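[1] Need a 3D model of the following:
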Amino acid sequence: MKPTLLVLAAGMGSRYGGLKQLDALGPNGESIIDYSVYDAIQAGFSKVVFVIRHSFADQFKERFDPKLDGKIEVEYVYQELDKLPQGYTVPEGREKPWGTGHAMLMAKEAIQGPFAIINADDFYGREAYQTVIQFLENSTKDTEYAMVGYALHNTLSKYGTVSRGVCETDAINNLENIVERTKIGYLNNKVVYYEGDKTTELTGKEPVSMNFWAFKNTFFSALEEGFQAFLEEKGHEMKSEFYFNALVDTMIKAGRATTKVLSSDAQWFGVTYQEDKPIVQKSLQTLIDKGIYPTHLWK
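    Sure, this is the predicted structure:
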């Protein structure tokens, strides 16, 4: 069974000031999602599942249904606060979504085989999709997952520091730990991270997680179990979130799963703020000028 691409697109873009999932960034109005799905099709994915919200479903479908018709199977699932297991309710006053693990769980019925998961507003590069496809085609263990590890220097900004999860692996590239570094940037042309007044130099080649993961269908059972445990412990809180990558970390440390870190030299970029938009537009145009993408992506 060919893999499915799961796209997390339910965010409301509060910092961006609008639905950045739909913002026109390519020369003919393409969004980052357009390039992600295009790369997934080229790599061999047979289906895409979008996690969205009912509030912008019509707008989203009008944007993607016509261009994807006949190219890849498409399905939509919805992340809403009240989509909880039987016996649980949304605490009064809570408005914040339940997190990426909850969003992922919404796709359980839509995905029957192996799958990869990405953020809607991140550009990952074609090589990454090809690497993930190769892993899913060759991996035989239900509890063996994978994560694309980007070279740190390919994910940095020239305009300030960023937060990155720096991956620690064993001798055969199995993930052992992800160390969250909240301030990484350039200092005198060197890559460093800041801790208070102290700076520590990095090579820039360290693998970092940008939320591109590959799973087997059996992971949904672990998600259900994990989300219910989360609700028991933190479901009464206003801002607590259930993250699928935190669940994977727990499973790794308990010996219940392994995760390969797949090396990628691709250039990552994404949009968080409006100020990111011209940088992304320029990056996409550079790739078009190199012949990696056609000017009219879907023509």
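[2] Only C-alpha atoms from now on, for both contacts and neighbour counts.
    Will do.
[3] Residue 153 and residue 185, how far apart?
    The span separating residue 153 from residue 185 equals 9 Å under the rule C-alpha to C-alpha, to the nearest Å.
[4] so what's in contact with the two at the same time?
    Between them, residue 153 and residue 185 share these contacting residues under C-alpha atoms under 8 Å, 6 or more residues apart in numbering: residue 191.
[5] More neighbours: these two, which one.
    The residue with the greater number of neighbours, taking residue 153 and residue 185 and applying other C-alpha atoms under 10 Å, is residue 185; the counts read 24 against 21.
[6] Relative to residue 151, how far out is that one?
    In this structure, residue 185 and residue 151 are 14 Å apart, going by C-alpha to C-alpha.
[7] let's see this one next to it:
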Amino acid sequence: MNQKPTLLVLAAGMGSRYGGNKQIDGFGPNGETILEYSIYDAIRAGFGKVVFIVREEILELAKGKFLPKIEGKIEAEFVLQSITSFVPEEYQNPDRVKPYGTAHAVLCAKDVVKEPFAVINADDFYGKEAFEILSKFLQAGVQPNLHAMVGYAIQNVLSENGTVSRGVCTTNASNQLIGMVERTSIARESGKIVARGNNEAIEIAENTPVSMNFWGFHPAIFKDIESMWLEFLPENKENIKSEFFIPLVANNLIESGKAAVEILEGGKTWFGVTYTEDRPVVIASLKSLHESGEYPGSLWG
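    Predicted coordinates for the structure are as follows:
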């Protein structure tokens, strides 16, 4: 399609396990947020626009944090995700507190994103190579029925400070996604990687690809997400904790034969802040990347 792709940032999460707005916390040597590194890497990989999905209560805070730094370097837009966004009145539940999850967040951007786009979490560091490989896919490989996900080996995306949730992937011989299972309690135990849940413990091989929510989509995905969303709402009206996740959409597209998802092997470096105790590790990792020359002394000059 050869048009500059867009970066869609999921920044509306509550940060409940971390204990604050980690999307706008400073971790870099000059107080840079993790997200600033993703935007920097996206700009040098050829992205033309960044769209922030935020909650209304952090909108002005986010604008003040990011716009002065990126102005003139990349086009920027802000989109709100709320518990009533794209929810017809008959399905709104006054008892609901949290938004509906990642696929709902993507749907909230459907009116401002018309080109191939990447989706990332605001609080994960994905690495320069991941943006480069996904940018190439979005400019040359993406199709209405072919999307992508950057895969990361499970051994590289754990936390030393507690369990993590990861979308564990099964792939075919063509390196396409067959399916994904969200495992909500993964940790290293006695040298092995183990997922616990439903009174069972499942060992996961070290190199198993997992989703870190770094996706590449053709804009045709919005139509598919919306039709699934309108099926999800009546089924989940009374469940105030139900969430509409991107893996649910991906699995549905694959199982129905409507689309394929290619796993891109660009996930070399990852770190993030699931827990407050992860903070020093992230600070040290970013400092090292600056010192090695991967990033300039100050990201924005």
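[8] Any chance you could compute the TM-score here?
    The TM-score (TM-score structural alignment, normalised by the length of the first structure) is 0.93; 297 aligned residues with a C-alpha RMSD of 1.8 Å.
[9] How far off centre is stretch 63-82 of the first structure?
    The gap between where stretch 63-82 of the first structure is centred and where its chain is centred comes out at 17 Å by C-alpha atoms, centre = their mean, to the nearest Å.
[10] what does it correspond to over in the second structure?
    Under TM-score structural alignment, the match for stretch 63-82 of the first structure in the second structure covers residues 65-84.
[11] So which bits of that stretch are buried?
    Within stretch 65-84 of the second structure, the residues that count as buried by 16 or more other C-alpha atoms under 10 Å are 65-66, 70, 74, 76, 78-83.
[12] Would you format the residues you listed as JSON lines with secondary structure included?
    Shown next, in JSON lines, are the buried residues of stretch 65-84 of the second structure (DSSP: H, G, I helix; E, B strand; the rest coil):
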{"residue": "65", "secondary structure": "helix"}
{"residue": "66", "secondary structure": "helix"}
{"residue": "70", "secondary structure": "helix"}
{"residue": "74", "secondary structure": "coil"}
{"residue": "76", "secondary structure": "strand"}
{"residue": "78", "secondary structure": "strand"}
{"residue": "79", "secondary structure": "strand"}
{"residue": "80", "secondary structure": "strand"}
{"residue": "81", "secondary structure": "coil"}
{"residue": "82", "secondary structure": "coil"}
{"residue": "83", "secondary structure": "coil"}
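[13] Quote the end-to-end distance of the match of stretch 63-82 of the first structure.
    26 Å.
[14] follow-up on the earlier one: show me which of the buried residues of stretch 65-84 of the second structure is closest to residue 130 of the second structure.
    Proximity of those to residue 130 of the second structure, judged by C-alpha to C-alpha, is greatest for residue 74, which lies at 18.8 Å.
[15] dump the residue contacts of that closest one.
    If you count contacts by C-alpha under 8 Å, 6+ apart, residue 74 of the second structure has them with 43, 47-50.
[16] Likewise for residue 51 of the second structure?
    In this structure, residue 51 of the second structure makes contact with 6-9, 76-79, 109, judged by C-alpha under 8 Å, 6+ apart.
[17] That one corresponds to which position in the first structure?
    Structural alignment (TM-score structural alignment) places residue 51 of the second structure against residue 49 in the first structure.
[18] Which of the three states applies to that match?
    Classification of residue 49 of the first structure using three-state DSSP returns strand.
[19] now it: how far from residue 64 of the first structure?
    Residue 49 of the first structure is 12 Å from residue 64 of the first structure, where distance means C-alpha to C-alpha.
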